[in-house]
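Asks: Pasting a predicted model and its sequence here:
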Amino acid sequence: MSDLLVRAIKQADAADIAAIYTFESVIANTGQIPLRDGQFWANFWKAKDPNGVELVCEIEGRAVGHLGIITSASHRRKHVASFGIAVHPDFQGRGVGNALISEMLKLSDNWLNIVRMELTVASDNQRAMRLYLKHGFVVEGEARFDNFRAGQFTHSTQMARINPAFADTVAA
């Protein structure tokens, strides 16, 4: 979509990002809890990983999607990262998640020296899983009773994508 702009996060995006995470449908598919204040979201990713990268997808001057890349601090896993993503419910199905993931993979593959990008997704979030599969992620397993959501335990699916430049170089 031509009206989508993926860019680095700005301090001015804090209110828009906080608004994304006020929806129970968004929180249900993240590892977060409801009722966090705007200050929490303004500092969330940097507190988790000061070397991480945060992106937003903007439509008509408003940040409607948010993605944070979390790099590994382990010396032996510096080539590994994970990410979290959320899209405002009013803008789901408009290519926001696709645009964010596409930009994230360009950064990871070409600038961040990331070979392996990992994620954990709610096993019942089929829409998100289809999006990840479209971008080359593969299912590596399921963690049963891995998350607690709305009073019930749920399962999570682990997925990963190997940078295509390295896909055939893995030691046996």
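Replies: Good, I have the coordinates. Residues are numbered from 1 along each chain as shown.
Asks: make it CA atoms for all contacts and neighbour counts henceforth
Replies: Fine.
Asks: which residues of this structure fall in strands?
Replies: 4-8, 53-59, 62-71, 80-87, 116-122, 138-149, 152-162 (DSSP state E).
Asks: Which strands and helices lie in contact with the second one?
Replies: This points to strand 53-59. In this structure, strand 53-59 packs against strand 4-8, strand 62-71, helix 96-110, with contacts taken as 3 or more CA pairs under 8 Å, 6 or more residues apart in numbering; DSSP states H and E.
Asks: quick one, that strand and strand 4-8 angle?
Replies: Per axes from the mean of the first three to the mean of the last three CA atoms, to 10 degrees, the angle that strand 53-59 makes with strand 4-8 is 150 degrees.
Asks: before we go on, here's another structure to hold up against the first:
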Amino acid sequence: MDLKIRAMRAEDVSDIFEIYNQPAFRAGTLALPYESFEAVKKWAEPRSPRDLHLVAQLDDRVVGAAALRPFYGRRAHAAEFWIGVHEDFAGNGVGSKLLAAIIDTCDNWLNVIRIEMTVFTDNERAIALYRKFGFEIEGTHRAASFRNGAFADVHCMARLRPSNGA
């Protein structure tokens, strides 16, 4: 698979809209069903000039997307992120390549030492991906989200940049 990671462009929104409205994406995120194109376009836009928005491109098609959102002030050393992968390409390393790019940017360009996110406790594939990159479960939020007619728990996970001996 000749996958290319690059910065998100305005013309990528159609492919991101398709990913956003897939059942697997909705099950693993806080997305609601039947989101409009305009709502997804606004959601995909950077909220700050510090945000990093990436896509995974295969041929001429976006098959995954990710965003890094660094915090400010006393939390300027930390950031949160999200990743979404097209259902047809899940399990093929797309999420790994996107997460590797996010971590490289944090470690080598932004001096972000803490990367964090929440993940549904039953999302075993995502949890395995995050653990592979050094994320650890720091706690569990009970009944954190309403999904498929029931309340669901999420783990809060974080990765602290390994010390470089300095």
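Replies: Perfect, thanks for sending it. For clarity, every value in this text was computed on a predicted model and none was experimentally measured.
Asks: tm score of chain vs chain?
Replies: Once the chains are laid over each other, their TM-score by TM-score structural alignment, normalised by the length of structure 2 reads 0.94; 166 aligned residues with a CA RMSD of 1.6 Å.
Asks: sorry, back to before: for the strands of structure 1, give me JSON lines that also has distance to residue 29 of structure 1 and mean neighbour count.
Replies: Formatted as JSON lines, the strands of structure 1 follow (distance: least, CA to CA, whole Å; neighbours: other CA atoms under 10 Å):
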{"stretch": "strand 4-8", "distance to residue 29 of structure 1": "22", "mean neighbour count": "17"}
{"stretch": "strand 53-59", "distance to residue 29 of structure 1": "18", "mean neighbour count": "22"}
{"stretch": "strand 62-71", "distance to residue 29 of structure 1": "14", "mean neighbour count": "23"}
{"stretch": "strand 80-87", "distance to residue 29 of structure 1": "8", "mean neighbour count": "20"}
{"stretch": "strand 116-122", "distance to residue 29 of structure 1": "6", "mean neighbour count": "21"}
{"stretch": "strand 138-149", "distance to residue 29 of structure 1": "9", "mean neighbour count": "14"}
{"stretch": "strand 152-162", "distance to residue 29 of structure 1": "10", "mean neighbour count": "17"}
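Asks: Any chance of those in a markdown table with distance to residue 21 of structure 1 as columns?
Replies: Listed next are the strands of structure 1 as a markdown table, based on distance: least, CA to CA, whole Å:
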| stretch | distance to residue 21 of structure 1 |
| --- | --- |
| strand 4-8 | 18 |
| strand 53-59 | 13 |
| strand 62-71 | 10 |
| strand 80-87 | 8 |
| strand 116-122 | 17 |
| strand 138-149 | 15 |
| strand 152-162 | 20 |
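Asks: Turn the helices and strands packed on strand 53-59 of structure 1 into TSV, columns for distance to residue 40 of structure 1.
Replies: Shown next, in TSV, are these (distance: least, CA to CA, whole Å):
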stretch	distance to residue 40 of structure 1
strand 4-8	18
strand 62-71	14
helix 96-110	22
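Asks: Go through these and name the closest to residue 31 of structure 1.
Replies: The closest of these to residue 31 of structure 1 is strand 62-71. By CA to CA, the value is 13.3 Å.
Asks: Quick check: the closest one compared with structure 2, mean distance?
Replies: In the superposition with structure 2, the average deviation recorded for strand 62-71 of structure 1 is 0.8 Å (mean CA distance after the TM-score superposition for structure 1).
Asks: quick one, that strand and strand 116-122 angle?
Replies: Using the same axes, to 10 degrees: strand 62-71 of structure 1 against strand 116-122 is 120 degrees.
Asks: List the contacts of strand 62-71 of structure 1.
Replies: Defining contact as CA atoms under 8 Å, 6 or more residues apart in numbering, one finds that strand 62-71 of structure 1 is touched by 13, 16-17, 20, 45, 48-49, 51-58, 78, 80-88, 91, 96-97, 100, 104.
Asks: Let's see that with 7 Å instead.
Replies: Here strand 62-71 of structure 1 makes contact (CA atoms under 7 Å, 6 or more residues apart in numbering) with 13, 16-17, 20, 45, 49, 51-58, 78, 80-88, 91, 96-97, 100.
Asks: can you check stretch 13-32 of structure 2 too?
Replies: 33-35, 37, 40-41, 62, 84-87, 120, 123.
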